[in-house]
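Student: Please find the sequence and the predicted model below.
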Amino acid sequence: MSKILITGSNGFIGQEIVNQLLNTEGDELIAISRGKNRVEHEKDFIYRSADVCDQETLEQIIAEYKPDTVIHTVAMANVDRCEEDPIECSRINVDPVKYLAQLAERHNFHLIYLSTDFVFDGLNGPYREDDQTRPLNHYGVSKVEAERCIQQSSCVWSIVRTILVYGAPYERNRSNLILWVKSSLENKQNINVVTDHYRMPTFVGDLAKACLEIARRKAYGIYHISSDEIFSVYEIAQQVADFWKLDKSLIRPVKSTELFSKVERPSYTGFNIDKARNDLDFSPTNLISGLEKIGQNL
């Protein structure tokens, strides 16, 4: 039996990893997040309310439960907010990773860290794991800094980069691109959607499964996890409208320069996922299948 500790277990990705882990046999789960536990499951597991930015509390939890693997999902991911408050962004996105890398060295656990396509500039996608990082905004900078903290440590580590994660959250008050488009069109709201940003959207179940496969196979290094289909964000919105038979005329195509945000974002990312296919037997969910799964869950 392996002990796996999940940080940010109340978050969108964290909840999916927790539920997948609880639906399989053979591993012991320790989950930490801020506030009360929001994961409902018939199986019992250890939950501790904790702020990962609190180094002392984090160290106490690691020392008490002695996990074999830590999957770190916590992040400040609002790109505009990161740009407005870079100090807070670094406090959340970089400092806890430094602590965890130090703790992994001391307590000998496998550290799995979730990163992003925003470590790249969007000029040469789709990207391989060994391509040069060049972030365009502070969110991307913070994720590159966190990656370097891990890579420069002597701990056993894996970095999982992903793109535009979507799915049906366990808590209905949460959202993502797919649900935002669906809800807006159902409410007859006009929405502006960019035509000049291209992404490979990632189904949340695929990401969670990949993280757990990395833990179980002890697959070390950097892994790119996404779908293998590239769309403009506008094309994604169009597919959402088609799937749920909603009014596409409400979707207004715009250039990224027309939007309110002044923060630069990579225009064309996408991943080469051959390494994940070969090492993890990773098989991505295509967008239409992902929409069908959301429909079933909703």
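Tutor: Yep, it's here. Computed from a prediction, not measured in an experiment: that's the story for all the values here. Residues are numbered from 1 along each chain as shown.
Student: Please count neighbours and contacts with C-alpha atoms only from this point.
Tutor: OK.
Student: As a check, name the ranges of all helices in the protein.
Tutor: For the chain, applying DSSP state H gives helices covering 12-22, 55-65, 79-84, 86-93, 95-107, 138-151, 177-186, 204-217, 233-243, 274-280, 287-297.
Student: For the third one, buried residues please.
Tutor: Applying a neighbour-count criterion of 16 or more other CA atoms under 10 Å, one finds Val79, Asp80, Cys82, Glu83 buried in helix 79-84.
Student: Mind picking the two most distant members of those residues?
Tutor: Val79 and Glu83 (6.4 Å; CA to CA).
Student: Which neighbours do those two have in common?
Tutor: Counting by CA atoms under 8 Å, 6 or more residues apart in numbering, the contacts common to Val79 and Glu83 are Asn137, His138, Tyr139, Val263.
Student: Is it possible to get those out as JSON lines so that each row also shows distance to Ile191 and neighbour count?
Tutor: Converted to JSON lines, the shared contacts of Val79 and Glu83 look like this (distance: CA to CA, whole Å; neighbours: other CA atoms under 10 Å):
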{"residue": "Asn137", "distance to Ile191": "24", "neighbour count": "21"}
{"residue": "His138", "distance to Ile191": "26", "neighbour count": "24"}
{"residue": "Tyr139", "distance to Ile191": "25", "neighbour count": "28"}
{"residue": "Val263", "distance to Ile191": "19", "neighbour count": "17"}
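Student: who are the neighbours in contact with the closest residue to Ala75 other than its chain neighbours?
Tutor: Once flanking residues are discounted, Ala75 sits nearest to Asn93: 5.3 Å by CA to CA, 6 or more residues apart in numbering. By CA under 8 Å, 6+ apart, the residues touching Asn93 are Val74, Ala75, Met76, Ser142, Lys143, Ala146.
Student: ok, 10 Å please
Tutor: 53, 73-77, 82, 87, 115, 139, 141-146 (CA atoms under 10 Å, 6 or more residues apart in numbering).
Student: Repeat that for Asn297.
Tutor: Gly167, Ala168, Pro169, Tyr170, Leu291.
Student: Use this one as the comparison:
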Amino acid sequence: MKKTILITGSNGLLGQKLVDLLSQESSVNLIATARGENRLPNHAGYTYQSLDITDPIAVEEIFCKYQPAIVIHTAAMTNVDTCESDLVGCELLNVKAVEYIVHACEKHKTFLCHLSTDFIFDGEAGPYNEEDLPNPISVYGESKLKAEKIIQASKIRWAIARTVLVFGIVPDMSRTNIILWVKKSLEEGKQINVVTDQYRTPTLAEDLAIGCWLITQKEAEGIFNISGEELLTPYEMAIKTAEFYHLSKDLIKPADSSNFSQPAKRPPRTGFILSKAKKILGYKPRTFNEGIALMASQIQ
């Protein structure tokens, strides 16, 4: 008996990795949804449906049509600085849309796996476990915490997968990431200033997709930290990237985050402890270097 899984945000980085992964699973009837046209190069093994998750009627229509057993909700406004300037848009996409999805999940008895973030924490005491108390310092972090609370207060069966600094590559991605930025800058002989006073556990997009799949396979309820395991500064990530590609590390200059003017505050030290996901789900992330190597094999 096939299980119908519906993904929101299937045009995004994680969404595309989930479609790649789940479209190959014979036990899954996969429904991929996103706003607008399908941007995935592979059109086999799943059904694509355009969906605006900020429209509650459209959300209900999709649930009625496909009757998903599971929803993996990846769609969100994730640009931290945009959230500071577009308060209405952020609230609509990151909070109200979650209300609509939760309501539909309640009505159709659907299990929800919702993606959240390390930015719900203030970064004063990372790395964090699942029981640590959130204290967001940005509009983005506040919106994602509101969404978590909506889910936790609901009557549905749910899981929240929190993650950190997701990196990876897909064919049509317009957005860059730290690895691609460092590689391009150093290849062009440009000096780059990279911060040394922020700490993250960067997450390979493929690993995050696997983490979501492990949650949904078991329909494991509760909060799970799904990230990389190595606590690194962006400067250390840049050095590792230069070493992998045999590029000049002399062009990478250490910098303090106070030197950069950004609308949203960033938590200084987050990162996640993964004991729970390892024990309950069997989650095992790759190293940062393994992530760089996988990305290198995917760059055309």
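Tutor: Everything's here; your move. Everything quoted here is computed from the prediction, not taken from an experiment.
Student: quick one on the thing from earlier: name the nearest of the shared contacts of Val79 and Glu83 of the first structure relative to Ile32 of the first structure.
Tutor: When these are compared against Ile32 of the first structure (criterion: CA to CA), the nearest one is Tyr139, at 23.2 Å.
Student: That closest one contacts Pro86, correct?
Tutor: Yes: using CA atoms under 10 Å, Tyr139 of the first structure is in contact with Pro86, at 8.1 Å.
Student: which neighbours do these two share?
Tutor: Asp80.
Student: are any of the contacts of Asn297 of the first structure buried, and which?
Tutor: Buried residues within those, counting neighbours by 16+ other CA under 10 Å: Gly167, Ala168, Pro169, Tyr170, Leu291.
Student: compared with the first structure, how much does stretch 206-217 of the second structure deviate?
Tutor: Following superposition, stretch 206-217 of the second structure is found to deviate from the first structure by 0.6 Å on average (mean CA distance after the TM-score superposition for the first structure).
Student: what comes up buried for that stretch?
Tutor: Glu206, Asp207, Leu208, Ala209, Ile210, Gly211, Cys212, Trp213, Leu214, Ile215, Thr216.
Student: same check, this time on stretch 275-289 of the first structure
Tutor: Going by 16+ other CA under 10 Å, stretch 275-289 of the first structure has these buried residues: Lys275, Ala276, Leu280, Phe282, Ser283, Pro284, Thr285, Asn286, Leu287.
Student: about what we covered before: of the contacts of Asn297 of the first structure, just say which sits nearest to Glu42 of the first structure.
Tutor: Closest approach to Glu42 of the first structure among those (CA to CA): Tyr170, at 14.7 Å.
Student: List the residues that contact the closest one.
Tutor: Here Tyr170 of the first structure is in contact with Asn10, Gly11, Phe12, Gln15, Glu16, Asn19, Arg38, Val39, Glu40, Asn297, Leu298 (CA under 10 Å, 6+ apart).
Student: if I look at the first one, how far off is Glu83 of the first structure?
Tutor: Remark: distance between Asn10 of the first structure and Glu83 of the first structure (CA to CA, to the nearest Å) = 25 Å.
Student: Save the contacts of Asn297 of the first structure as JSON lines, and put in distance to Lys66 of the first structure too.
Tutor: Below are those laid out as JSON lines (distance: CA to CA, whole Å):
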{"residue": "Gly167", "distance to Lys66 of the first structure": "32"}
{"residue": "Ala168", "distance to Lys66 of the first structure": "32"}
{"residue": "Pro169", "distance to Lys66 of the first structure": "30"}
{"residue": "Tyr170", "distance to Lys66 of the first structure": "28"}
{"residue": "Leu291", "distance to Lys66 of the first structure": "39"}
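Student: Greatest separation within these: which pair is it?
Tutor: Going by CA to CA, the pair spanning these furthest: Tyr170 and Leu291, at 15.6 Å.
Student: Closest to Glu59 of the first structure out of the contacts of Tyr170 of the first structure?
Tutor: Closest to Glu59 of the first structure, out of all of the contacts of Tyr170 of the first structure and judged by CA to CA, is Asn10, at 20.0 Å.
Student: Let me know how buried the closest one is, in neighbour terms.
Tutor: 24 (other CA atoms under 10 Å).
Student: what's the distance between it and Arg172 of the first structure?
Tutor: Taking CA to CA, one finds Asn10 of the first structure at 13 Å from Arg172 of the first structure.
Student: Phe271 of the first structure now?
Tutor: In terms of CA to CA, Phe271 of the first structure sits 29 Å off from Arg172 of the first structure.
Student: One more: Cys89 of the first structure?
Tutor: From Cys89 of the first structure to Arg172 of the first structure the distance is 26 Å (CA to CA).
Student: Those two - which one has more neighbours?
Tutor: Neighbour count, other CA under 10 Å: between Cys89 of the first structure and Arg172, Cys89 has more, with 24 against 9.
Student: In this structure the more buried one contacts Met76, no?
Tutor: Yes: here Cys89 of the first structure reaches Met76: they are 6.1 Å apart, a contact under CA under 10 Å.
Student: Find the residues that touch each one of those two.
Tutor: Here Cys89 of the first structure and Met76 have Cys82, Tyr139, Ser142, Lys143 as joint contacts, going by CA under 10 Å, 6+ apart.
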